[in-house]
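**Student:** Here is my input, please return the structure:
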Amino acid sequence: MVTTVDLDTAQVRAFVYAAQELHFGRAAGRLAISQQALSKRIARLESLLGTELFERRGHGVDLTEAGRRFLEPARRALAAADDAVAAMVSTGRPLRVDVWGHLYAPMRTLAQVAGQTQHPERKLELELGHGRDLPTVMTALLHGDIDAAFGRVHPPLPPGLTHHLVRLEPVDAVLSADHPLAAEPTLRPEQLRTSVLWAPGALSRLDFLRRFADHFDVRERAGSVNLGLAHFLTEVAEHPRRFSLLPADVPLPEIPGLRFVPLVDPTPLYAWSLLWRTGNVHPGLSGLAAACAAEAGRSRWLEYDPSRDWLPEQPKGDAVVG
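**Tutor:** This next block holds a predicted model:
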């Protein structure tokens, strides 16, 4: 027999904020209530659930094992409650969309479809954010801070999130004009094995570049600090053995001493996806997804041929094979 417990949203919200901060005072400040009121809400929730959710220690708190198990379902329940309220009272607010992978200019693709989305009898309003990376954006989605996001998605995704492939973009090699291969009209990825892959950060956080290097046996890898595309490309141009990868349509600054060479046999493809939280009822979300699908069809963004193209992971049901 399953026991039904009716949760109080205010108590669940107090728990989630305290779990994020691991400090009752800071969580209370975010909720604009007293620390005593927050402590009471959490105590009532613990009493209702019949277990302690926090271990109080020193100047902060830690989650108990039960608290860790409860955290993700609590976040989803809170997001669902917020969505239910939004469906009734906030249907006119802008769709909050975030992007990541800024060096690859995700906004150029999103901007191409955003103006075509229609919200009953008017253009859809977007409110744009600037997430740092996929984990940051996923957290914002699960917390209900944003409605959707756009960038490269790679597994694993936490429960409660879903994504739809929007675009498969060919990738070019960018290298110094002094590189031994700079005069080639095209390059095969395997020809770059003895070059140095230059990355805008740690490869452990750059899934596409890391998988490319692993797959094509590029053993020399080095990273920099991401200070923007112009700075990054200048660093590539300064060394005759460096190369990196950029989607073919990225708007490029004028940097002397660079060559951009198409990659073939196979052509690496960078996968752009729309990501959102399951159950989000904002009326603009379906419009944005439909506009992405329509533009992908017009511009043939999802064509993929495994005999000539390379993807770190195989597309599932979205791409056109042929």
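**Student:** From here on, just use CA atoms for contacts and neighbour counts.
**Tutor:** Will do.
**Student:** what comes up buried for stretch 38-45?
**Tutor:** Under the neighbour-count criterion of 16 or more other Cα atoms under 10 Å, stretch 38-45 has 38, 39, 41, 42, 43, 45 buried.
**Student:** Now do the fourth one against residue 95, distance only.
**Tutor:** Which is residue 42. Noted for residue 42: a distance of 32 Å to residue 95, by Cα to Cα, to the nearest Å.
**Student:** and the longest strand seen in the chain, how far out from the chain's middle?
**Tutor:** Ranked by residue count and defined by DSSP state E, the top strand of the chain is strand 161-176. In terms of Cα atoms, centre = their mean, to the nearest Å, the gap separating the centre of strand 161-176 from the centre of its chain is 13 Å.
**Student:** after it comes which helix or strand?
**Tutor:** Proceeding N to C from strand 161-176, the next assigned helix or strand is strand 196-199, under DSSP states H and E.
**Student:** which residues touch that following strand?
**Tutor:** With Cα atoms under 8 Å, 6 or more residues apart in numbering as the test, strand 196-199 has contacts from 209, 213, 218-224, 236, 241-244.
**Student:** Please identify which of the residues you listed is nearest to residue 296.
**Tutor:** Distance ranking of the contacts of strand 196-199 against residue 296, using Cα to Cα, places residue 209 first at 24.2 Å.
**Student:** Now do the same contact list for residue 81.
**Tutor:** By Cα under 8 Å, 6+ apart, the neighbours of residue 81 are residue 9.
**Student:** go with 10 Å
**Tutor:** Applying Cα atoms under 10 Å, 6 or more residues apart in numbering, we find residue 81 in contact with 9, 75, 87, 144.
**Student:** Max pairwise distance over those: which two?
**Tutor:** Longest span within the contacts of residue 81, Cα to Cα: 75 and 87, 18.2 Å.
**Student:** The two: which has the busier surroundings?
**Tutor:** residue 75 (21 against 15; other Cα atoms under 10 Å).
**Student:** this one as well, want them side by side:
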Amino acid sequence: MDLDLAQVRAFVRTAEELHFGRAAGTLAVSQQALSKRIARLESLLGTELFLRGGTGVRLTEAGRRFLAPARQTLAAADAAVATVIGKEHPLRVDVWGHLYAPMRTLARVAGRAGELALGHGRDLPSVTRALLHGDIDAAFGRVHPPLPAGLVHRLVRLEPVDAVLSADHPLAAEPALRPDQLRGSVLWAPGALDRLDFLHGFADRFGIRNRAAGVNLGLPHFLAEVAQDPRRFSLVPADVPLPRVPGLRSVPLVDPTPLYAWSLLWRSGNGHPSLTGLAAACAEEAGRRRWLEYDPSRDWLPEPPAI
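**Tutor:** Now for the predicted structure:
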């Protein structure tokens, strides 16, 4: 049985979009042409891959089984073409979680991974879509489950987190704080808390009931909002260079120390030669700087690390 890659690509893009019109648009073909490709693929395989109905498009059980190997097939085909025609592009890497400055960590390894083309993803869902569509090769930021099938991530760094609070906060003069000492304070978030899994998990774990959100206009603006109210606090990785904000205090958290997890994320089957180099450089730097030390009796993570 010989697979037609155009048909496989039509299936994969439709499985990602779960909408025939949007999938056709991303492939620059008509919806009719895309539907014909999928129908021919289903005929070849002898089974339906999608359920089509009034509630939208859904994968069948056969479609779900076929998706991951179909993605790997396309990735291998793209890599094979690139080796022949000599048009290997720089490794395209997006970063996200900009308030916590992911470039600090990535910059320490970027020079050892070949030529990189850096971009900026808005959040994890937008980055995963770009990876699955083949628009980028890898991404760097905080990964949390569930991830779509076909993506792989490797933990790179576990970074201690400090509390930032107003200099007028009752606890501002403490040399260190336990997370539960902040229960009477207001957790200030740079957006809706249900989309910020680390802050949301911290608040739930340590009983922070008072929560409020501002608008993410960058770290200086966000920290200025924290400093304006003696009841507020937020969390920032300890290694982030803080801007000069009057009336702001940074205090280490202990017993336990929250850790912010940074990961490298890519699509399985991506054969870009620089991807292996970037992953190896991350592992080397993590070992040299002891970035992956984790003691559950001393540290806290929203979910245990898979190192």
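**Student:** Now the TM-score, please.
**Tutor:** The TM-score (TM-score structural alignment, normalised by the length of structure 2) is 0.88; 304 aligned residues with a Cα RMSD of 2.6 Å.
**Student:** how about the strands in structure 2?
**Tutor:** 50-53, 56-59, 91-95, 116-120, 138-141, 151-166, 186-189, 210-213, 232-237, 248-252, 257-267, 299-300.
**Student:** Could you identify which of these is most buried?
**Tutor:** strand 138-141 (a mean of 28; mean count of other Cα atoms under 10 Å).
**Student:** distance from that strand to structure 1 after superposition?
**Tutor:** Following the fit onto structure 1, the mean deviation recorded for strand 138-141 of structure 2 is 1.1 Å by mean Cα distance after the TM-score superposition for structure 1.
**Student:** ok, longest helix in structure 2?
**Tutor:** Longest among the helix segments of structure 2 by residue count, using DSSP state H, is helix 61-85.
**Student:** Is residue 101 of structure 2 in contact with residue 142, as I believe?
**Tutor:** No - judged on Cα atoms under 10 Å, residue 101 of structure 2 makes no contact with residue 142 at a distance of 11.1 Å.
**Student:** give the contact list for the counterpart of residue 294 of structure 1 in structure 2.
**Tutor:** In structure 2, the residue equivalent to residue 294 of structure 1 is residue 284, according to TM-score structural alignment. Applying Cα under 10 Å, 6+ apart to residue 284 of structure 2 gives the contacts 109, 156, 278, 290.
**Student:** again, but for residue 191 of structure 1
**Tutor:** Applying Cα under 10 Å, 6+ apart, the residues near residue 191 of structure 1 are 181, 216, 218, 263.
**Student:** Map residue 41 of structure 1 onto structure 2.
**Tutor:** Aligned partner of residue 41 of structure 1 by TM-score structural alignment: residue 37.
**Student:** Kindly apply the preceding question to residue 233 of structure 1 instead.
**Tutor:** So, by TM-score structural alignment, residue 233 of structure 1 is matched to residue 223.
**Student:** List the contacts of the nearest residue to that match once chain neighbours are set aside.
**Tutor:** The shortest distance from residue 223 of structure 2 to any non-neighbouring residue, by Cα to Cα, 6 or more residues apart in numbering, is to residue 245 (7.0 Å). Each residue near residue 245 of structure 2 by Cα under 10 Å, 6+ apart is listed here: 166, 220, 221, 222, 223, 224, 225, 226, 227.
**Student:** Can you get me a residue count around the last one?
**Tutor:** For residue 227 of structure 2, the number of neighbouring residues by other Cα under 10 Å comes to 23.
**Student:** you'd agree it is up against residue 249?
**Tutor:** Yes - because the distance of 8.1 Å satisfies Cα under 10 Å, residue 227 of structure 2 is recorded as touching residue 249.
**Student:** okay, and the common contacts of the two?
**Tutor:** With Cα under 10 Å, 6+ apart, residue 227 of structure 2 and residue 249 have common neighbours 164, 165, 166, 167, 168, 169, 233.
**Student:** so residue 274 of structure 1 makes contact with residue 154?
**Tutor:** No - contact between residue 274 of structure 1 and residue 154 fails when scored by Cα under 10 Å: they sit 11.9 Å apart.
**Student:** Burial check on the nearest residue in space to residue 39 of structure 1 that is not next to it in sequence, number of neighbours?
**Tutor:** Spatial nearest neighbour of residue 39 of structure 1, excluding adjacent residues (Cα to Cα, 6+ apart): residue 24 at 7.2 Å. Burial measure for residue 24 of structure 1: 25 neighbouring residues, criterion other Cα under 10 Å.
**Student:** my read: residue 24 of structure 1 touches residue 41, true?
**Tutor:** No - using Cα under 10 Å, residue 24 of structure 1 makes no contact with residue 41, being 11.2 Å away.
**Student:** and for those two, which residues touch both?
**Tutor:** Contacts common to residue 24 of structure 1 and residue 41, judged by Cα under 10 Å, 6+ apart, are 14, 15, 35.
**Student:** And the second one? What does it align with in structure 2?
**Tutor:** When you say that, I think you mean residue 15 of structure 1. Using TM-score structural alignment as the criterion, residue 15 of structure 1 maps onto residue 11 of structure 2.
**Student:** show me the contacts for its match.
**Tutor:** 5, 18, 20, 23, 34-35, 37-39, 41-42, 49-50, 63, 66-67, 70-71.
**Student:** how does it look with 8 Å?
**Tutor:** residue 38.
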